[in-house]
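[1] structure of the sequence below:
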Amino acid sequence: MIRIRHLTLALLGTLAITPAAFAQDASTDTASGKRFAVVGGYALSEPTRNPEIDGARTQLDGDGAGTLSASYYINDNIAVEAWGAADKFSHRVRDGEGQKLGSVDAQPYAVSGQYHFRQADSTVRPFVGLGYYEQNFDGETAEPSGALAGQRIGVETAKGAMATAGVDVNINPTWFARADVRYLQGDSDVKLDGVTAGEAELDPVILGVGVGARF
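    A predicted model of the protein is given here:
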């Protein structure tokens, strides 16, 4: 939660500064009609649910990772976005008493349709989106001294719907700052030594900030 607060403060600082920068850099150039955009950023992933393994409820810690997205704008308001984590979110798995059971890496990617409100050159442009995601899991490791010690852990790929809400703040007709929140809904089986032993319904919320360019 501390990391999320720091990310939020950084976002608020960006929102306070960029309108002035946009006004100073105003020119005959325009964002309207530019069809492609790329965004590089950083995001925090926090599971909203915890998996059940062998009948016992567990807890997953959140983590941060870099993200990338590329969008094609059908017009100034409608876009198709491909988004994903450029690195893996590393989650520690704990039991109900907070003792570490193991760890697992997650890497989501998604395709979605988005609607961007207001005109292309507006300083602040909110947007919403809906799409489909898959989240790969690997690096499943059991803690040597934990309850799962000696067992081979496997988590299948999660698949489902992704909802997005965010805001772009134009710095100039090419560059913009972005903040967004994504909710991924889906589940996957957890296996111990190849046998299904539970279900991982994580439904993570992913809060991100980034800088983008359109062309």
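[2] please make it C-alpha for all contacts and neighbour counts, starting now.
    Noted.
[3] and the gap between the nearest residue to G166 once chain neighbours are set aside and V211?
    Computed as C-alpha to C-alpha, 6 or more residues apart in numbering, the closest residue to G166 that is not its neighbour in sequence is D180, at 3.9 Å. As judged by C-alpha to C-alpha, to the nearest Å, D180 and V211 stand 12 Å apart.
[4] please generate a structure for the following sequence too, so the two can be compared:
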Amino acid sequence: MKKTVLAMMVLALGFAAGNATAQESPWQVRVRADYLKPANKSDAVGGIGASDRLQVNDKTIPEVDISYFFTPNWAAELVLTYPQKQDVTLDGQKIGTFKHLPPTLTLQYHFLPDALFSPYVGAGVNYTRISSVDLLNGAGRLDNSSWGLALQAGVDYKLDKNWSLNLDVKKVQIRSDVYAGGEQISRVKIDPWLIGVGVGYRF
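    A predicted model of the protein is given here:
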């Protein structure tokens, strides 16, 4: 009888240890390809003429995301990439380039964390560092940085206990004043949509 009880206790402890091992890793890493589509809203240049004449190009960018799950439903995600170069046009004519590094941190809620399809929503903050500005042959400049809100929605499709496919959509606030000759001549709201597909690994 004692041996039977002891054997059952060992099996129970082994099962508990197996569950702890399966649940003890809260980390997930995703790699995505994001299509960046700016809203391209801007004030009239120099207060003259129509608005929205300044434009930033669309492009596809790589993205690496690191998530930490506090609970099965709640997670924080840090969105990273390398500095991205963008073209700037005025009335369709290229007037220069700049680079931006836009790390974003969101808090997510995962509705069905154990389901095959696991949808989530998130909200957080974006910080964009603007650098290597070359506008109007050096006469123009942008703000060095931008803080803004970020909203997110997506879904994971589980391939197995570790791997998943991901579809993700974010709306991010990125804004800057535009200067020429030391004077502010406009304000741009890039405010891009980021539509991403990728693959994730849960450790």
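[5] tally of neighbours for the residue nearest to G166 of structure 1?
    18 (other C-alpha atoms under 10 Å).
[6] how about G160 of structure 1?
    Neighbour tally, G160 of structure 1, other C-alpha under 10 Å: 15.
[7] part of a helix, is it?
    No: G160 of structure 1 is assigned strand when assessed by DSSP: H, G, I helix; E, B strand; the rest coil, not a helix.
[8] please enumerate the helices of structure 2.
    Under the criterion DSSP state H, structure 2 contains helices at 2-23.
[9] centroid-nearest residue for it?
    With distances taken as C-alpha atoms, centre = their mean, V79 lies nearest the centre of structure 2, 4.3 Å away.
[10] give me the aligned partner of it over in structure 1.
    Aligned counterpart of V79 of structure 2 in structure 1: W83 (TM-score structural alignment).
[11] hang on, isn't its match packed against S69?
    Yes: at 4.2 Å, W83 of structure 1 counts as touching S69 under the criterion of C-alpha atoms under 8 Å.
[12] stretch 41-57 of structure 1: end-to-end distance?
    33 Å.
[13] how far does that stretch sit from the chain's center?
    Computed by C-alpha atoms, centre = their mean, to the nearest Å, the chain-centroid distance of stretch 41-57 of structure 1 equals 14 Å.
[14] try stretch 63-82 of structure 2
    Once both centres are worked out by C-alpha atoms, centre = their mean, stretch 63-82 of structure 2 turns out to sit 9 Å from its chain's centre.
[15] repeat for stretch 104-116 of structure 1
    7 Å.
[16] wait, what's in contact with N126 of structure 2?
    N126 of structure 2 makes contact with P102, P103, T104, L105, S146, W147, G148, L149, A150, V172, Q173, I174, according to C-alpha atoms under 8 Å, 6 or more residues apart in numbering.
[17] any idea how far the residue lying closest to it once chain neighbours are set aside lies from G122 of structure 2?
    Leaving aside its chain neighbours, N126 of structure 2 sits nearest to T104 (4.3 Å; criterion: C-alpha to C-alpha, 6+ apart). Using C-alpha to C-alpha, T104 of structure 2 is found at 11 Å from G122 of structure 2.
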